[in-house]
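Asker: Okay, here's the prediction I keep looking at, along with the sequence it came from:
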Amino acid sequence: MTTFLLVPGGGSDPSYWRFLVAELAHRGHRGIAVDLPCEDDSADLNDYADAVASQHHSDDPRPVVVAHSFGGFTGALACSRVNASALIYVSAMLPRPGERPGDWWSATGCDDAQRAAAAVGGYDPDDMDAVFYNGVDAAVIAEQVERAQSDTPSLKPWPAAALPQLPTSFVLFRDDRFFPEEFMRGVVADRLGIEPMTTPGGHMAMLSHPAELADRLVAAAAPHG
C-alpha cells in the first residue's frame, strides 16, 4: 500500500480530492487530502508545509507527495518534512528557488498562454467555470467548497535552496484550460527537464476523471512506494 499526501491548490477545500481518495482506496492505497491554512493571512509557505507534515503520521511508510496547481509550491517544500519517497506534480505550478510564487505567472508567460488557448478553443478566458471546471459535471461543481486564498504565500521567494532530490513525475491534464497542455509542456521541460505523463480532464481532473488520474498516480509511484 502506498500513502499519497494530496496537496490542494489555491483556495481549495480538501474535499475536492474525495473521488480520487475513493479510487485510490479501491486500488488498495491510501489518499490523505491535506487541509491547508489558505484563509490565514499569517500563514506562509513554511506554515503550509508544516500543515502537510502535521497530517502525516511519522510511523507510516514513506509517502508520495501529490501537488496540484498552486500546491506545487507547498508540495515540493513539504517533501523533506515527511520523508517523501517521491513527488508527483499534477497540473502544478513548479517552483524556482529565489522566485516569488506571485511572479510565476509573468515568469512563465502563463497569462498570454491562457488567452491564446481560449482564442483557439472559443471560450471566455475570464469565465472561471469554463476555464477551471471544464469537463466537470454541473452537479459536482455546485457541491464544491471554494475558500478564500491569502496572498501571503505568494509574497516572498520560494524558501528552499533547490527542488527536492527525489524521484519526480509530472501529470499533465490533457484538456486543461487553466494551464494549457502546450504551455505546461514548456514549463516542465524548462524547470524539471522530464517528459510528463498525460491524463484526460481539465484543471480539476480529479473531479471529472478520478479513475484515470488514480491509475497515473499508482503507476508513477510504483517504483518508489
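Answerer: Perfect, thanks for sending it. Numbering: from 1, shown residues only.
Asker: CA only for contacts and neighbour counts going forward, please
Answerer: OK.
Asker: does the most centrally placed residue in the chain sit in a helix, a strand or a coil?
Answerer: Among the residues of the chain, the one closest to the centroid is His68, at 0.6 Å (Cα atoms, centre = their mean). Three-state assignment for His68 (DSSP: H, G, I helix; E, B strand; the rest coil): strand.
Asker: again with Val21
Answerer: Val21 - assigned by three-state DSSP - is helix.
Asker: putting a second one here so we can go through both:
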Amino acid sequence: MSTFVLIPGAGGAAWYWHRVVPRLNAAGHTAIAVDLPGASPTAGLREYEAFVAAAAAGEERVVLVAQSMGAFTALGCCERLPVERLVLLNAMIPAPGETPGQWWSNTDWPEVDDIDDIDALFLHDVPPEVAAAGAAHQRPEADVAFGQPCGFKRWPSIPTAVLVGREDRLFPPSFQARVARERLGLDVIAVPGGHLAALSQPEAVAEAILAPTAWTSWSAP
C-alpha cells in the first residue's frame, strides 16, 4: 500500500482534502494532507517543500497529489522523497525554474489579481454546508512564494496523471489540456467538479487518483 501525500493550492489549507482523505484510507492506503504556511510572509516554496518532506518522512512508497499552485511544491519534492506516482489536479503545471508569478504570462493566461466573486469562480459546485465550513480555513497566500522558482531542473521520470475538473472556471479544461500537452505531452483525465473538485466531488477525485489506468509514464514531448 502507498502513502498519499496531498498538497493544497494557494493558502495552503490541508482542510481542502478532508473529504478525499477518508476515501483513500478506506481503500487501504495512508493519506496525509499537508498544512502549509501559505499566509506567512517569510515562508515560500522551499519551506513548503520541507513541510511535505517532513510529512512523508520514513515512508517508502509515496504518491504526491497536488492541487492548483501545489504543483510547484510537489515538483520540488520529487527528488527528496521516494515518489512512485504524481497526480496533478487542476494544477499550475510548472516549467523548470519557473516562478508561480511567471506561470500566468508563460502559459498565456490572465492572472487573477482581484477576485470579486469567489462563489462564482470557486464555490459554484461546492455543497453549501461544505463551503460554509471552509470559511474558517480560508487564508491568503503571501507574496513570497510567487517570486520563488520551482525547485526542479527537469520533469522527473515518474508516472504522472493530470486530472482536470470539467466545470473548472478558473482554469477551464481546454486551457489545462493545452498546457499539459505543451509541457508534458500528456492528455488530461476529466473528473466531475470545478476548481475545488476535492470538495465538490471527493468520491470521483479519489477514484481517479486510485485508478491504475490514470497513470502514464512521462516522456518529453
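Answerer: Right, received. Where do you want to start? Nothing here was measured: the structure is a model prediction, and the numbers come from that model.
Asker: what TM-score do we get after superposing?
Answerer: Remark: TM-score between the superposed chains equals 0.89 [TM-score structural alignment, normalised by the length of the second structure]; 212 aligned residues with a Cα RMSD of 1.9 Å.
Asker: In the second structure, what sits opposite Leu192 of the first structure in the alignment?
Answerer: Alignment note: Leu192 of the first structure maps to Leu184 in the second structure; criterion TM-score structural alignment.
Asker: and the gap between its match and Arg154 of the second structure?
Answerer: 11 Å (Cα to Cα, to the nearest Å).
Asker: Then Thr42 of the second structure?
Answerer: Here Thr42 of the second structure is placed at a distance of 27 Å from Arg154 of the second structure (Cα to Cα).
Asker: do the same with Val52 of the second structure
Answerer: Applying Cα to Cα to Val52 of the second structure and Arg154 of the second structure gives a distance of 20 Å.
Asker: same question, Thr3 of the second structure
Answerer: Look at Thr3 of the second structure and Arg154 of the second structure: by Cα to Cα, they are 24 Å apart.
Asker: out of the two, which sits in the more crowded spot?
Answerer: Thr3 (21 against 11; other Cα atoms under 10 Å).
Asker: All the helices of the first structure, residue numbers only.
Answerer: Along the first structure, counting by DSSP state H, helices occupy 18-26, 45-54, 71-82, 104-108, 110-121, 128-132, 138-143, 181-191, 205-208, 210-221.
Asker: Only the buried residues of the first one, if you could.
Answerer: If I follow you right, that is helix 18-26 of the first structure. Buried residues in helix 18-26 of the first structure, counted by 16 or more other Cα atoms under 10 Å: Arg18, Phe19, Leu20, Val21, Ala22, Glu23, Leu24, Ala25.
Asker: residue contacts, the second one?
Answerer: With contacts defined as Cα atoms under 8 Å, 6 or more residues apart in numbering, Phe19 of the first structure is in contact with Met206, Leu207, Pro210.
Asker: one more time with 6 Å
Answerer: Residues near Phe19 of the first structure by Cα atoms under 6 Å, 6 or more residues apart in numbering: Pro210.
Asker: State the distance from it to Leu94 of the first structure.
Answerer: The value you get for Phe19 of the first structure to Leu94 of the first structure, if Cα to Cα is used, is 25 Å.
Asker: Tell me, how many residues neighbour Glu143 of the first structure?
Answerer: Neighbour count of Glu143 of the first structure, defined by other Cα under 10 Å: 10.
Asker: Aligned to it, what sits in the second structure?
Answerer: Per TM-score structural alignment, Glu143 of the first structure is aligned with Ala133.
Asker: neighbours around the closest residue to Leu75 of the second structure other than its chain neighbours, how many?
Answerer: Distances taken as Cα to Cα, 6 or more residues apart in numbering place Phe152 nearest to Leu75 of the second structure, at 6.3 Å, with adjacent residues excluded. The local packing of Phe152 of the second structure (other Cα under 10 Å) involves 20 other residues.
Asker: Kindly state which residue of the first structure is aligned to Phe152 of the second structure.
Answerer: Aligning on TM-score structural alignment places Phe152 of the second structure opposite Ala160 in the first structure.
Asker: which residues touch Val144 of the second structure?
Answerer: Val144 of the second structure makes contact with Gly44, according to Cα under 6 Å, 6+ apart.
Asker: what's the distance between it and Ala14 of the second structure?
Answerer: Distance from Val144 of the second structure to Ala14 of the second structure, counting by Cα to Cα: 20 Å.
Asker: what does Leu75 of the second structure give?
Answerer: Separation of Leu75 of the second structure from Ala14 of the second structure (Cα to Cα) stands at 18 Å.
Asker: Compare neighbour counts for those two and give me the winner.
Answerer: Higher neighbour count among Leu75 of the second structure and Ala14: Leu75, with 25 against 17, using other Cα under 10 Å.
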